[in-house]
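[1] next one to model:
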Amino acid sequence: MLLFDRILPIVLLVAAVGALFASVVVVRQQHVAVVERFGRFNRVLRPGLNLLVPVVETAHDVSLMTQDLHLDYDAKTKDNVTIGLEVAIQYRVDQEPCADVRESGIYKSVYTLADPVGQIKDYFADALRSQIPTRDLETVFSEKDAIASAIGEDVKEKMVGYGYAIVTTLITSIKLPADVQASMNRIITTANDRVSATNEAEAAKARSVIAAQADAESMKIQGEGIAQQRIAIAEGLARSLSTIQESGLSSNEANMLLMFTQRLGMLEKFAEKGSSTLLIPEDLGSTDVMAQVMAAIEAERRDGGKA
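    Next up is the predicted model:
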């Protein structure tokens, strides 16, 4: 009996200390604790040191931090192409203040859904499969952000009733079947080749126009040069004929003498250029130009001797 009297106070002291420590709850930052008393909701504890009634009360931790969720879905487009979608979702417990704590996001997140992630996944699958079939493949790619925004708003309205807020929704990847991907690559390659060919054709056209303009300008200049050259030749011939006629030769003889000298000049140019081919008119001998020239020279000499 004496031993029992000594041990009992120690046991009671240990039980009291244990009960004291069991009734202390430390709630972390960005968390809250939902307190139940005999299994029924009682209150919400904020971050810091909190006390519970031992045995009577229990606390459930609730994170207020934003959660990141990555999900994969399959959907069929309007043009009957099955695509894979990777969706990134950020969500958290709704923290909008409410007059009645039982209407708050914290209360609903604990007591309305057993599997919030599974529910979010199902809602997004339903929203995606109502958006994708109304668009063809090209539109899905061009309106990816609009689709993500639309499904995010749709699921947000539904999840707020369960105490969760959808923060951000992103479609991070669109996967295509291998044959569709190959076809799209060929289409893009063909389009690029068409653009390249068009550019090359335009460049070739521009070069041709420039070259034609340059040729026309060159021919114009050459024509002007030839015309000037012919004028100069004509003037020179006129002066030569006048000079020859003053020497006493007739017009016919003067013309024949000029033709003869021109032929000699042509032969001289052939010799200077080292040409191996020489063209001689058939009537060069029949014109008897050389005889007439020599006769004219001989007549000049006789007239000079008489003088």
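[2] please make it C-alpha for all contacts and neighbour counts, starting now.
    Noted.
[3] and Thr172, which of the three is it?
    Secondary structure for Thr172, judged by DSSP: H, G, I helix; E, B strand; the rest coil, is strand.
[4] ok, now which ones touch it?
    Residues near Thr172 by Cα atoms under 8 Å, 6 or more residues apart in numbering: 85-88.
[5] contact partners for Glu157?
    If you count contacts by Cα under 8 Å, 6+ apart, Glu157 has none.
[6] which residues in the stretch 151-300 of the chain form strands?
    Remark: strands assigned in the stretch 151-300 of the chain by DSSP state E, counting those that start in this stretch are 164-175.
[7] quick one: the helices in it?
    Counting by DSSP state H, counting those that start in this stretch, the stretch 151-300 of the chain has these helices, from start to end: 178-246, 251-273, 289-306.
[8] check the ones you listed for me and report the most buried one.
    The highest mean neighbour count among the helices of the stretch 151-300 of the chain, using mean count of other Cα atoms under 10 Å, belongs to helix 251-273: a mean of 14.
[9] another for comparison:
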Amino acid sequence: MVSYRVQQLDVRVETKTKDNVFITAVVSVQYQVLKEKVYDAFYSLTNPAQQITAHVYDVMRSQLPTLDLDAVFEAKEELAIAVKAALSQTMENFGFQILQALITDLDPDQRVKQAMNEINSSKRLKEAIAEQAEGAKILQVKSAEAEAESKYLSGVGVAKQRRAIVDGLRGSIVDFSSGVEGTSAKDVMDLLLLSQYFDMLKDTAGDSNCKTVFIPSSKSLGDETRNALLQAEAGK
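    Next up is the predicted model:
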């Protein structure tokens, strides 16, 4: 009895690639008997599945060794077309029609798959490290630019502060000299220095980290304060 239904045969082929990696391929072949050649299909072959398997082995083991492993996965369609063409040319003489040939699985050795995954993982990790380093570089550059800008603005602020202090002192000296008769610029400076001295004592007393302050008393308080301020200004 001959069936006209479509039949499917799954053929497992183990072979190696051009880069000497063993791989197992599964080829699914769909075929059926031609009604006009039913006599040939019944009497020509005793085992059509075995004949199909032999042709699949022949095509796959002649094509795969010419390709590297990576190229095999990209050439599935070309391999399937080659298998179908070879089978159609042969099996039609025996009364069978090849409807489709599909490569349904490509399975290299487990260690090879693990190595390929590690290579891909290392490549992506290298790219991630490069991107991370580039990000750190950008952050460092921006931080340096921000620090430079901050120092510049701080310098501008200090300069403005000193200018304001000088302008304030000049105004105080002029006002005091014009308002109090018989005073000189030195008297006004001594008064201002004395005021700053008491402000310093107040701030020092309110500082919890300050312990003791020693001030020599061999000279006048105004001279001592003035000399201390001049020395501090010269040290800047």
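[10] rewinding a little: so which of the contacts of Thr172 of structure 1 is surrounded by the most neighbours?
    Taking other Cα atoms under 10 Å as the neighbour criterion, Val87 ranks highest of the contacts of Thr172 of structure 1 with 20 neighbours.
[11] my read: it touches Asp68, true?
    No. Between Val87 of structure 1 and Asp68 there is no contact under Cα atoms under 8 Å: 10.7 Å.
[12] these two touch, right, Met189 of structure 2 and Ile173?
    Yes. Using Cα under 8 Å, Met189 of structure 2 is in contact with Ile173, at 7.5 Å.
[13] next one: Ile288 of structure 1 from Leu257 of structure 1, what distance?
    Quick fix: residue 288 of structure 1 reads Asp, not Ile. Using Cα to Cα, to the nearest Å, we find Asp288 of structure 1 at a distance of 11 Å from Leu257 of structure 1.
[14] which strand or helix spans Thr15 of structure 2?
    Using DSSP states H and E, Thr15 of structure 2 sits within strand 7-16.
[15] what does whichever helix or strand comes after that strand correspond to over in structure 1?
    Counting by DSSP H and E, the next helix or strand C-terminal to strand 7-16 of structure 2 is strand 22-33. The alignment of strand 22-33 of structure 2 onto structure 1 (TM-score structural alignment) spans residues 82-93.
[16] how big's the offset between that stretch and structure 2?
    Stretch 82-93 of structure 1, aligned to structure 2 and superposed, deviates on average by 1.5 Å (mean Cα distance after the TM-score superposition for structure 1).
[17] aligned partner of Leu64 of structure 1 in structure 2?
    Under the alignment by TM-score structural alignment, Leu64 of structure 1 pairs with Tyr4 in structure 2.
[18] please apply the same query to Gly223 of structure 1.
    By TM-score structural alignment, Gly223 of structure 1 lines up with Gly155.
[19] which residues are contacting the host helix or strand of Arg226 of structure 2?
    Applying DSSP H and E as the criterion places Arg226 of structure 2 in helix 221-235. Helix 221-235 of structure 2 has contacts (Cα under 8 Å, 6+ apart) with 190, 193-194, 197, 216.
[20] do that again at 6 Å, thanks
    With contacts defined as Cα atoms under 6 Å, 6 or more residues apart in numbering, helix 221-235 of structure 2 is touched by Asp190.
[21] between that helix and helix 185-205, how many degrees?
    Angle, helix 221-235 of structure 2 to helix 185-205, by axes from the mean of the first three to the mean of the last three Cα atoms, to 10 degrees: 80 degrees.
[22] and helix 221-235 of structure 2, how far out from the chain's middle?
    Put simply, helix 221-235 of structure 2 sits 58 Å off its chain's centre (Cα atoms, centre = their mean, to the nearest Å).
[23] ok, back up a step: need the helices of the stretch 151-300 of structure 1 in CSV with distance to Phe141 of structure 1, can you?
    Listed next are the helices of the stretch 151-300 of structure 1 as CSV, based on distance: least, Cα to Cα, whole Å:
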stretch, distance to Phe141 of structure 1
helix 178-246, 12
helix 251-273, 74
helix 289-306, 93
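[24] can you count the residues close to the corresponding residue of structure 1 for Ala75 of structure 2?
    Taking TM-score structural alignment, the alignment pairs Ala75 of structure 2 with Glu143 from structure 1. Glu143 of structure 1 has 12 neighbours, counted by other Cα under 10 Å.
[25] can you check the one 3 residues further on too?
    When neighbours are defined as other Cα under 10 Å, Ala146 of structure 1 has 13 of them.
[26] any idea how far it is from Thr169 of structure 1?
    10 Å.
[27] and if you look at Asp126 of structure 1?
    Look at Asp126 of structure 1 and Thr169 of structure 1: by Cα to Cα, they are 15 Å apart.
[28] these two - which one has more neighbours?
    Taking other Cα under 10 Å, Asp126 of structure 1 and Thr169 do not tie; Thr169 has more neighbours (23 against 13).
[29] wait, doesn't that one sit right on Gly152?
    Yes. Using Cα atoms under 6 Å, Thr169 of structure 1 is in contact with Gly152, at 5.5 Å.
[30] just how off-centre is the match of strand 22-33 of structure 2 within its chain?
    For stretch 82-93 of structure 1, the distance to the chain centre is 27 Å (Cα atoms, centre = their mean).
[31] with stretch 66-77 of structure 1 instead?
    The chain centroid and the centroid of stretch 66-77 of structure 1 are separated by 27 Å, computed with Cα atoms, centre = their mean.
[32] what do you get for stretch 69-81 of structure 2?
    Its chain's C-alpha centre and that of stretch 69-81 of structure 2 lie 32 Å apart, by Cα atoms, centre = their mean.
[33] what about the aligned residue in structure 2 for Ala114 of structure 1, distance to Phe94 of structure 2?
    Under the alignment by TM-score structural alignment, Ala114 of structure 1 pairs with Thr46 in structure 2. Plainly put, Thr46 of structure 2 is 11 Å away from Phe94 of structure 2 if you go by Cα to Cα.
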